[in-house]
Structures are given as structure tokens and as C-alpha cells.
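**Student:** for reference, the sequence and a predicted model appear below.
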Amino acid sequence: MFNKKKPNVENIRNLKIIISEKYNIPENSILSIAELACHEPNCPPIETIITERNENGKVRNWRIAKPINDIQETDINNLNNSENHNH
């Protein structure tokens, strides 16, 4: 019942490095990676949300329709850069 597979910490660390390098994320930005379960229609069962919060208030979000442990570098390379500006 509570046998949910947790994301591998090493996978999260590697994803942060790959994303930081690909999108030139500055060291003073906060990069968070979260795995969410979705119960809405037409929504993947597990989705990974990647968020960059820059100290200037700029926020960028990326979504991958896979669990963290299944994400490959090609998924990162295929991301569309969807920027949200929250001040």
C-alpha cells in the first residue's frame, strides 16, 4: 500500500547539473525538482516539474510527463522553455 517508489537522490542531483548547464542557470538561482501525481483527465499519472527561481524574481518552469527516475538526458534536451514571470 505504501510501496511507492521514491525518486533517487542521485538522479535528482544529476538532473540539476544537466539542467543548470543546458539552461545556463546561475548559481544564485534556486532549482527545484518535484514529482507530482495527477488525477485529472488527459494528464500523465506522474509528472516532474522543474522550477528555476532567480534572485531577480524571474521564474522558469519545465514539465516532463515522466517520474524523475525515468527521465533521460534526451528528455531535458527536448524541453520547451516555458517562462513565467512572477514578481
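**Tutor:** Thanks, I have the structure now.

**Student:** hey, let's count contacts and neighbours off CA atoms from now on
**Tutor:** Will do.

**Student:** counting by contacts, list what the lengthiest helix in the chain packs against.
**Tutor:** In terms of residue count, the longest helix belonging to the chain (DSSP state H) is helix 9-22. Contact here means 3 or more CA pairs under 8 Å, 6 or more residues apart in numbering; DSSP states H and E; on that basis helix 9-22 packs against strand 30-37, helix 73-77.

**Student:** pick the most buried one from these.
**Tutor:** Ranked by mean neighbour count, the helices and strands packed on helix 9-22 are led by strand 30-37 with a mean of 16 (mean count of other CA atoms under 10 Å).

**Student:** can you give the contact residues for that one?
**Tutor:** Contact with strand 30-37 is made by 12, 16, 45-54, 67-68, as judged by CA atoms under 8 Å, 6 or more residues apart in numbering.

**Student:** between the helices and strands packed on helix 9-22, which one is closest to E21.
**Tutor:** Ranking the helices and strands packed on helix 9-22 by their distance to E21 (criterion: CA to CA) puts helix 73-77 first, at 10.9 Å.

**Student:** second structure for comparison follows:
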Amino acid sequence: MMDLFAKRSHGHVDHLTQVKAWVRELMDVSPNAAVLVTELRCTEPGCPPLETVIAILEDAVAPRQYTLHRAVADVTRQDIADSAAPTRRG
């Protein structure tokens, strides 16, 4: 069972903040948008043990959601750039 209230290391929080900054930089996110980054465990067959879900919530724009099949700690700037490429607004 996952403990939703378990304390995270300072390094985890720092990387989570960095991932959010990359999302804002690379995914054309308005300053007022909410960027949510969540690490989830999956117990279904064929599912990676951890995945990172990124949600962008903006006024007057449909929510955007991206799933990366890796833990938050393993997410790189390039992962965010690759996710942004097909959806970048022009």
C-alpha cells in the first residue's frame, strides 16, 4: 500500500520543482496555469512500476495530460521536450 503522506527527500522535492520548471519552459504554459506532476505506482500487468503524470490546467484551454513511464527522479529535460514536441502551440 502506498503511503500518500510519507515524507519525501529534499532532493525529490527539488527535482519535482525542476520538472515543473521544464514543463513551463518547454510546453508553452501560461503563467497562471497550474502544473501538476504526480508519481504513481501501477500494479497492473505490463504496466511500469512507477510512472509520472503531468497535467497542465489553464483557463479557457482543454487540460493537457502526459504520462512518462519512469519515476519522477528519472525524468529529464529531454523527456519533457519530447513530450512537448507534438503539442507545442504555434
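**Tutor:** That came through, no problem. Here the structure is a predicted model, which means the values were calculated and not measured.

**Student:** quick check: TM-score for this pair?
**Tutor:** Scored by TM-score structural alignment, normalised by the length of structure 1, the superposition of the two chains gives a TM-score of 0.79; 80 aligned residues with a CA RMSD of 2.3 Å.

**Student:** thinking again about what came up before, among the contacts of strand 30-37 of structure 1, which lie within strands?
**Tutor:** Among the contacts of strand 30-37 of structure 1, DSSP state E puts 46-53 in strands.

**Student:** can you put those residues in TSV and add distance to N28 of structure 1?
**Tutor:** Formatted as TSV, those follow (distance: CA to CA, whole Å):
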residue	distance to N28 of structure 1
I46	29
E47	26
T48	22
I49	20
I50	16
T51	14
E52	10
R53	9
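
**Student:** now do R60 of structure 1 against V9 of structure 1, distance only.
**Tutor:** Using CA to CA, to the nearest Å, one gets 22 Å for the distance from R60 of structure 1 to V9 of structure 1.

**Student:** neighbour count for those two, which is higher?
**Tutor:** R60 (16 against 11; other CA atoms under 10 Å).

**Student:** give the equivalent position in structure 2 for that one.
**Tutor:** Matched by TM-score structural alignment, R60 of structure 1 corresponds to R64 in structure 2.

**Student:** so that match, which state does it fall into?
**Tutor:** Secondary structure for R64 of structure 2, judged by DSSP: H, G, I helix; E, B strand; the rest coil, is strand.

**Student:** quick one: contacts for the counterpart of D28 of structure 2 in structure 1?
**Tutor:** Using TM-score structural alignment, the partner of D28 of structure 2 in structure 1 is N24. Applying CA under 8 Å, 6+ apart to N24 of structure 1 gives no contacts.

**Student:** where's N24 of structure 1, which helix or strand?
**Tutor:** In this structure, N24 of structure 1 sits in neither a helix nor a strand according to DSSP states H and E.

**Student:** then T67 of structure 2?
**Tutor:** strand 61-68.

**Student:** mean distance between that strand and structure 1 after superposition?
**Tutor:** On superposition with structure 1, the mean distance recorded for strand 61-68 of structure 2 (mean CA distance after the TM-score superposition for structure 1) is 1.1 Å.

**Student:** helices and strands around that strand, which ones?
**Tutor:** strand 50-58.
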